[in-house]
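Peer 1: my questions are about this predicted structure, shown below with the sequence.
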Amino acid sequence: MGETTALVHRSPLRDALVELFEAGWQQATSVFGSEAQETEEQPDLSETDRALLHLLHTGLKDKSIARQPGLSQRTLRRRITDLTPRLGATSRFQAAAQTVRRGWL
């Protein structure tokens, strides 16, 4: 396979895209949370909570996740909303990533 090289010259479009990226990066949230949010104490997680976090970590859609333990999508969303702050996370993905990184799953 041959290699391909692209040369991008300075242009208003390139400058706008760089600024857009930088603005998004400034507002980004760490997947693992800030040091202040982190705690190594394992929260009280039920087996269903653990299963939900594991399924979240796999990237499945809510409909597929809810089907596994036999929950409605509404109940699933409510449980995820309850779990996220308990884990010191700001998003559902962050909650799942933190529990895997800490070895809780």
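Peer 2: Received, thanks.

Peer 1: only C-alpha atoms for contact and neighbour calcs from this point on.
Peer 2: Fine.

Peer 1: what is the end-to-end distance of stretch 84-104?
Peer 2: 14 Å (CA to CA, to the nearest Å).

Peer 1: next one for the comparison:
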Amino acid sequence: MELFEACWRQATPVFGSEAQETEDDLDLSATDRALLHLLHAGLKDETTCRQLGLSERTLRRRITDLTARLGATSRFQAGAQAVRRGWL
């Protein structure tokens, strides 16, 4: 039952047109939003680090965190989920 409930919370509505705000949306920092925009623009990690003033290790950690929060398995999927949720 718990596995079903966990999967259900992460599911994407097939015919839903509006993104629903979740608690994760409220915790999204300005740096995380900027990071998503830079990733969406296709910038390399090195350039993104310079733009945000982060080390490569911190950048990778933030990307991993955002990807997990979005329930994605790749950067591309994370971008698609961020757009769907209205984060971008």
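Peer 2: Ah, there it is. Everything quoted here is computed from the prediction, not taken from an experiment.

Peer 1: overlay the chains and give the TM-score.
Peer 2: Between these two chains, after superposing, the TM-score reads 0.68 (TM-score structural alignment, normalised by the length of the second structure); 71 aligned residues with a CA RMSD of 2.1 Å.

Peer 1: which helix in the second structure runs the most residues?
Peer 2: Ranked by residue count, the top helix of the second structure under DSSP state H comes out as helix 56-70.

Peer 1: now do the helix or strand following that one: which elements does it pack against?
Peer 2: Per DSSP states H and E, the first helix or strand lying C-terminal to helix 56-70 of the second structure is helix 75-85. Counting contacts by 3 or more CA pairs under 8 Å, 6 or more residues apart in numbering; DSSP states H and E, helix 75-85 of the second structure packs against helix 30-40, helix 56-70.

Peer 1: which one of these lies closest to Glu46 of the second structure?
Peer 2: Nearest to Glu46 of the second structure, of all those, is helix 56-70, at 7.1 Å by CA to CA.

Peer 1: which residue numbers in the first structure does the longest helix of the second structure align to?
Peer 2: On the first structure, the counterpart of helix 56-70 of the second structure by TM-score structural alignment is residues 73-87.

Peer 1: list the contacts of stretch 41-51 of the second structure.
Peer 2: 35, 38-39, 55-56, 59 (CA atoms under 8 Å, 6 or more residues apart in numbering).

Peer 1: leaving out chain neighbours, which residue sits closest to Gln42 of the first structure?
Peer 2: Of all residues not flanking Gln42 of the first structure in the chain, Trp104 sits nearest, at 7.0 Å (CA to CA, 6 or more residues apart in numbering).

Peer 1: where does the alignment partner in the second structure of the one you found fall, secondary structure wise?
Peer 2: Counting by TM-score structural alignment, Trp104 of the first structure lines up with Trp87 in the second structure. Under DSSP H and E, no helix or strand contains Trp87 of the second structure.
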